[in-house]
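Asker: What would the 3D arrangement of this be:
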Amino acid sequence: MRQQNLLIELGTEELPPKALKQLSESFSNAVVSGLQQAELTHGQVKPYATPRRLAVYIESLAEQQADKVVEKRGPSVDVAFDAEGKPTKAAEGWARSKGITVDQAERLSSDKGEWLLHKAEVKGQTLSELLPEIVEQALKQLPIPKPMRWGDSDAQFIRPVHTYTLLYGDQLIAGTALGIASARHIQGHRFHSPQGFELQHADDYETALHDAYVIADFAKRQKKIADAIAARAAELAGRIAPDAELLEEVTALVEWPVVLDASFSKDFLDVPKEPLIVTMKDDQRYFPLEDENGQLLPRFIFVTNIESHDASQIIAGNERVVTPRLADAQFFFNSDKKHRLESRLQDLANVLFQKQLGSMADKCERISALAGKIASRMQTDASVATRAGLLAKADLATQMVSEFPETQGVMGMHYARHDGEGEAVASAIYEHYLPRFSGDVLPTSAAGAAVALADKLDTLVGIFGIGQVPKGDRDPFALRRAAIGLLRIIAETPLALDLRDLVQDARDGFGERLTNKDTVEQVVEFVLSRCRPWYQEQGIAVDVIQAVLANRPTRPADIDARVRAVSEFRGLEQAASLAAANKRVSNILAKLDGELPQQVDSQLLVAPQEKHLAEQLTAVEAIVTPAVAAGNYTVALKALAELRDSIDAFFDNVMVNDDDAAIRQNRQALLNQLRQAFLQIADISLLQ
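Answerer: Coordinates of the predicted model:
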C-alpha cells in the first residue's frame, strides 16, 4: 500500500498570540485522533504554527484503510430453525438484512451455544474519501471561546480563513473547510511575500515558506528569537530576565523575526523599575534590559516582523511609542508620593472587598490584628507584622496600582520606604502577596510570612463563613491558590503553627459577620484537601499522602515531615510486608467490640514468637517515642521497620484468637500496642 507524507494547512488572518500554541497542539492532536479512528497508519507528526496559519505535517500516511472482514452474528440456531429444521422468520429477516439467504450463513460455535454468522469483506476507504471529514471534525474540536463570521459566509472560526490545503505527496486532495476549497495556494509573509506561492509537494512546505519569509516551525522561530535577544543583550552589556510567557507570545506575533534594540530617557529610571517593566512588557511586548545587579538600563530589545532597509525608522517609532507610557508611570509615581501610604486607608473604606464582609479597609484592620497574633505564635516581633498588615492593601488606592494592577504590593513597598516606615514593614508589604503562583518564592521575613498567612486566612475564612464554598471550576476568590499558599509558607519555611488555631484566630476577627457555624471545620478540611494535589505535583505517591492524613494532623510543617519520612519508608525492602501486617492488625482490631485492650501482661505471653515481638517492640518504642516527639519520623520509621521479621514470625506461628480469653485479649493488646506505635506517624496499612 502506498505511503506518502501529508500536509494540512489553514491560512488565516492573524491568530490570537496567547492562544496560538494551544490551537496548534489541539488541531494536531485532533487530526491524529481522527486518523487513528479511521485506522490509517502513519509515522511522525509535526505541527506548524505562525500568526497566519495552522498546519500539520504527517509522515508515511497510508493511502487507504486496510481491507477487513467484518463478522455479524445472527440469531442462535435454536431460534433460527423450527422443530422441522426450517428457517424461522427471524433467521430469514436477519439474512435479508445481510444480503444473503439463510443457507449461505456460516455457523459460530462456542461452549455457550451456536449462532448463525455472516462474514463480509469490507474494502478500506481511501484517504481522499476520509480526510475532509477528519479535518472538519478536528476544526470543530478546537478550543475557540468566541468564533466569528466574515464576509457573507456562514462559516465560523476564531479568525477569517483565506486558504485551505490538503496535499498528499504531490497530490491535491479535494475538500472544503470553513467555506474554502482545498487548493495549492499558500500565504507567504504579509509584507515580504504578499503574493504567496503554489505548493507542489507536501515535503517542500517548510522550505518554500522560508523562501517566502516565514519560519513555520514554532520551536525554531522561538529559538531564533531567544538566541538573537541573548546575543543583542550581551552586546549591550546587559541581560534579559527570563520570561517564557512573553517569549512565547512574541513568537506567536511574528513570522520572520528581526531583533532590534532602542532606548529611552534616563530620567525615567527615577521611577521604580517594576511599573516600567510592566508597561514595556504588557503594553509593547518589549524585553527590558537590566545590568548584572538587576538594575534597569535605559534600553530595551524588541522583535519586529519585517526586515527593513532602514531599521532606524522602526527603532525611532518604537521609542516614540514607549516614551508617553513611561511618562505616565513617572507622573503616577510622583503624584502618589505626595500622600502618605497610611492616608490611603480612608480611600479603601470606599473599596468593597465583599458585600457581606465589608470594605478593603475592614480587611486591612482584620489582617493587621491577625498578623500580630500569628507573629506572636511565631515568637517574633508582632509590631512589625501589625503595621505591615494595616498598610498591606493601601497601595490599591494609588494611581500607579490603579493603572498597573500587577504592581500591587511592590509599589506599597516603595511607597512605605518613601514614607520612612522601615525596611521590615516595607518588605512585609511586598511579601504578603507571596506565593503568587505555583512554584513562586515564599516570604523570607517573619513579618512577611505572618501578613501573608493573615491575608490568605482572612479570605478563606470570610468566604467560607458566608457559605460561598468553591464548586467545580468556580473559584472567584482564588481560595484553592490561597490554601496551597498557606500550606507552602508553613511547611516549607517551616513554621510550628497549627492550622486549626490559625483558622480559629481568623474566625474570631470577623465577630458576628459570619453566618456559617461550621466555618472553622470546613476551612481546615478544605486546606488539608489541597495537600493531595500539592504533593502529587511533587511526585509523592497518593497512598503516602493518604497514610499521613488518615490521622487528621493539622500542623502543615509536621505533615510535611511525615510525608517525606513515609515516602522514604515506602521504598524500604520491609515496607510491603509491614503494610500488609498493619492491614491484618487493623482488620483484627476492627472486629472487636468495645474498648480495645491496652495493657500487655508479660506473664500471659506464651509462645516464643509473641514474647520476642513484645520484647523487640518495647526496645523499638524506646527509640520511636523520643524520635516522634522531636519530629524525626525517618528515624522512627526505620526503627519500626526492624520489627518486620518478628511480626511475620508472630503471624506465622501464633493464633491470636486463642480459646483462652485472657491469652486472646493479651495478644490483642500486643497488636494494639504495635498498631499505635505506627499510628504515631501514619496509617501504614494504607500503603499499596
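Asker: When you work out contacts or count neighbours from here on, use the C-alpha atoms and nothing else.
Answerer: Will do.
Asker: After the strand or helix carrying residue 347, which helix or strand is next?
Answerer: Using DSSP states H and E, residue 347 maps to helix 345-348. Downstream of helix 345-348, the next assigned helix or strand under DSSP H and E is strand 352-354.
Asker: Show me what that following strand is packed up against.
Answerer: strand 358-359, helix 360-377 (3 or more Cα pairs under 8 Å, 6 or more residues apart in numbering; DSSP states H and E).
Asker: ok, how many other residues are close to residue 370?
Answerer: Per other Cα atoms under 10 Å, the neighbour tally for residue 370 reads 29.
Asker: For my notes, confirm residue 189 occurs in a helix.
Answerer: No: using DSSP: H, G, I helix; E, B strand; the rest coil, the assignment for residue 189 is coil, not a helix.
Asker: check contacts around it.
Answerer: 196, 212-214, 255-256 (Cα atoms under 8 Å, 6 or more residues apart in numbering).
Asker: How about residue 334?
Answerer: Here residue 334 is in contact with no residue (Cα under 8 Å, 6+ apart).
Asker: Pull out the buried residues from the helix holding residue 347.
Answerer: Residues of helix 345-348 classed as buried by neighbour count (16 or more other Cα atoms under 10 Å): 345, 347-348.
Asker: Could I get those residues in JSON lines, plus columns for distance to residue 71?
Answerer: As requested, these are exported to JSON lines (distance: Cα to Cα, whole Å):
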{"residue": "345", "distance to residue 71": "78"}
{"residue": "347", "distance to residue 71": "78"}
{"residue": "348", "distance to residue 71": "75"}
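Asker: can you tell me which of the residues you listed lies nearest to residue 1?
Answerer: residue 348 (73.4 Å; Cα to Cα).
Asker: Show me what counts as buried in the helix ranked longest in the chain.
Answerer: Looking across the chain with DSSP state H, the single longest helix is helix 311-336. Using 16+ other Cα under 10 Å as the test for burial, helix 311-336 gives 314-315, 318-319, 322, 325-327, 329-330, 332-333, 336.
Asker: Around the closest residue to residue 59 other than its chain neighbours, how many other residues sit close by?
Answerer: In space, and not counting its chain neighbours, residue 59 is closest to residue 5: 4.4 Å by Cα to Cα, 6 or more residues apart in numbering. For residue 5, the count of nearby residues is 22 (other Cα under 10 Å).
Asker: this one as well, want them side by side:
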Amino acid sequence: MAARDLLLEIGSEEIPARFMPGGLRQLREKTGELLKEYHLTFEDVLTFGTPRRLVVLVKNLAGEQTAREEKIKGPSREVAFDSEGRPTKAALGFAAKLGLKVEELDLERVGQKEYLSAVQKISGEKTAEILMNLLPLLIKTLTFPKNMFWEESRTRFPRPVRWLLCLYGNEVIPFTYAGLTAGSETRGHRFLAPGPITVRDPAHYFRSLKESGVVVDQEQRSQMIKEKVLAAAAGQQLQACIDPALLEEVVFLVESPEAILCSFPESYLQLPREVLVTTMQSHQRYFPV
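Answerer: Purely as a prediction, here's the structure:
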C-alpha cells in the first residue's frame, strides 16, 4: 500500500505555556520510537503546538508494516528428544505451533546447550489497523509537570481534552481516548472562528486553520511576533527588547499573534529600569521598549 501522511491533533483547553516545549519534544520523540517499534517506516516526524492543540505530522508513513523474519527459540535438545532421538511432545508441539514438521526445525547452540529454533516470516499488518492501538498508547506516554483528571476514566492530561482529530491521508482513524473518538473535525481560533471545521486530509488541515485564525506552526508564530513587535516599536522610533525566554512563552500563549504599542505614565520612569523590565516581562508578558 502507498505511503500517506498521518496527522494527529489533540485538542484541549489552554495548556500552560511552560509545558508546551517539552510536550512537543516528547511527542516527536515518542512518535518516532513507537513507529519503529511497530516496524512502520516513515520519512519524518514534525510537531506543532498552540495553547489549545498538540499536533504531530508523520510524513510518508508506510501503508503496512515491513515484512520481516523472526527467529523463534524452542525447547532444548534434551527436552525435545528422548534417549533414542525421537521427538517428544515438546518438540511436536513447538513444530505444530509454527506449522512445521520437526525435521524442518533447526538446532541452534546457545551457550552450552542446543535448542530447537525456526525462522518465521512475518507479513506486515496494515498501518491503519495498527494505529488504532498505537495512538492511544502514544498519548498515554506523554508526561507533564502537572496533570488534571476530568472524566470517569481518570485520564491524565495537563488540561481537559476536548476533541481528537486523526487522519491517515484522507482516512479517519477512529481510535478512542479520554472518552472521545477521533474524527475529522478540528476547531478554529476560540474567538475569531470558534466553530468546528471538517478536515479532508493533512494538507487541508493547515490551510483550514490558517483561514480560521490559527497559525499552527510555532516557529512561524515566533517569527511573526518578532517582526510585529519590532515594527510597532520602529514606527515610533523606538527599539524593542525581545527576551528569548519571554518570546518562547508568548509563542505558546497565542494562536494568532498581533503587536500593540502601549504606554504608561512617565512618573513610573522614576523606578529603576530593572524593576520596570522585570514587571513587564515576568508579570505581564510584555516586550519592553
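Asker: Would you pull the TM-score for this pair?
Answerer: Once superposed, the chains reach a TM-score of 0.91 (TM-score structural alignment, normalised by the length of structure 2), with 288 aligned residues with a Cα RMSD of 2.2 Å.
Asker: before we move on, back to that, wait, which of the helices and strands packed on strand 352-354 of structure 1 is closest to residue 144 of structure 1?
Answerer: Going by Cα to Cα, the one of those nearest residue 144 of structure 1 is helix 360-377, 36.4 Å.
Asker: mind listing what's buried in the closest one?
Answerer: Residues 360-375, 377 are the ones in helix 360-377 of structure 1 that count as buried (16+ other Cα under 10 Å).
Asker: now for it, which elements pack on it?
Answerer: Counting contacts by 3+ Cα pairs under 8 Å, 6+ apart, helix 360-377 of structure 1 packs against helix 345-348, strand 352-354, helix 382-391, helix 446-465, helix 499-509.
Asker: whereabouts in structure 2 does the helix holding residue 347 of structure 1 align?
Answerer: Counting by TM-score structural alignment, helix 345-348 of structure 1 lines up with no residues of structure 2.
Asker: Stretch 653-665 of structure 1 now?
Answerer: Alignment note (TM-score structural alignment): stretch 653-665 of structure 1 is unmatched in structure 2.
Asker: Just the terminal-to-terminal distance for that stretch.
Answerer: With Cα to Cα, to the nearest Å as the measure, the first residue of stretch 653-665 of structure 1 is 17 Å from its last.
Asker: Same check on stretch 6-22 of structure 1?
Answerer: From its first residue to its last, stretch 6-22 of structure 1 covers 21 Å (Cα to Cα).
Asker: So what touches it?
Answerer: Counting by Cα under 8 Å, 6+ apart, 49-61, 158-169, 186-187, 202, 205, 248-250, 252-253 sit against stretch 6-22 of structure 1.
Asker: Mind listing what's buried along that stretch?
Answerer: Neighbour-count burial for stretch 6-22 of structure 1 [16+ other Cα under 10 Å]: 6-12, 14-18, 20-21.
Asker: Please enumerate the helices of structure 2.
Answerer: 20-37, 77-80, 89-98, 127-141, 202-211, 218-234, 244-251, 273-278.
Asker: Quick one: distance of the shortest one to the chain centre.
Answerer: For helix 77-80 of structure 2, the separation from the chain centroid amounts to 47 Å (computed by Cα atoms, centre = their mean, to the nearest Å).
Asker: mean shift of it relative to structure 1?
Answerer: For helix 77-80 of structure 2, the mean deviation from structure 1 after alignment is 4.6 Å (mean Cα distance after the TM-score superposition for structure 1).
Asker: other SSEs contacting that helix?
Answerer: Counting by 3+ Cα pairs under 8 Å, 6+ apart, the packing neighbours recorded for helix 77-80 of structure 2 are helix 89-98, strand 113-122.
Asker: Mind putting the ones you listed into JSON lines with distance to residue 67 of structure 2 and mean neighbour count?
Answerer: Shown next, in JSON lines, are these (distance: least, Cα to Cα, whole Å; neighbours: other Cα atoms under 10 Å):
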{"stretch": "helix 89-98", "distance to residue 67 of structure 2": "17", "mean neighbour count": "16"}
{"stretch": "strand 113-122", "distance to residue 67 of structure 2": "6", "mean neighbour count": "16"}
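Asker: Out of the ones you listed, flag the one nearest residue 68 of structure 2.
Answerer: Nearest of the helices and strands packed on helix 77-80 of structure 2 (Cα to Cα): strand 113-122, 5.4 Å.
Asker: Show me the contact partners of that closest one.
Answerer: Applying Cα under 8 Å, 6+ apart, the contact partners of strand 113-122 of structure 2 are 67-77, 80, 91, 98, 105-109.
Asker: Try it again at 10 Å.
Answerer: With Cα atoms under 10 Å, 6 or more residues apart in numbering as the contact definition, strand 113-122 of structure 2 has outside contacts at 65-80, 91, 94-95, 98-100, 102, 104-109.
Asker: Can you flag the buried ones in those?
Answerer: The neighbour-count criterion (16+ other Cα under 10 Å) marks 65-66, 74-77, 79-80, 91, 94-95, 102, 105, 107-108 among the contacts of strand 113-122 of structure 2 as buried.
Asker: Which stretch of structure 2 lines up against stretch 479-493 of structure 1?
Answerer: Across structure 2, nothing matches stretch 479-493 of structure 1 (TM-score structural alignment).
Asker: For that stretch, list every residue counted as buried.
Answerer: For stretch 479-493 of structure 1, by 16+ other Cα under 10 Å, it's 479-491, 493.
Asker: roughly how far is that stretch from the heart of the chain?
Answerer: Centroid separation between stretch 479-493 of structure 1 and its chain, computed with Cα atoms, centre = their mean, is 16 Å.
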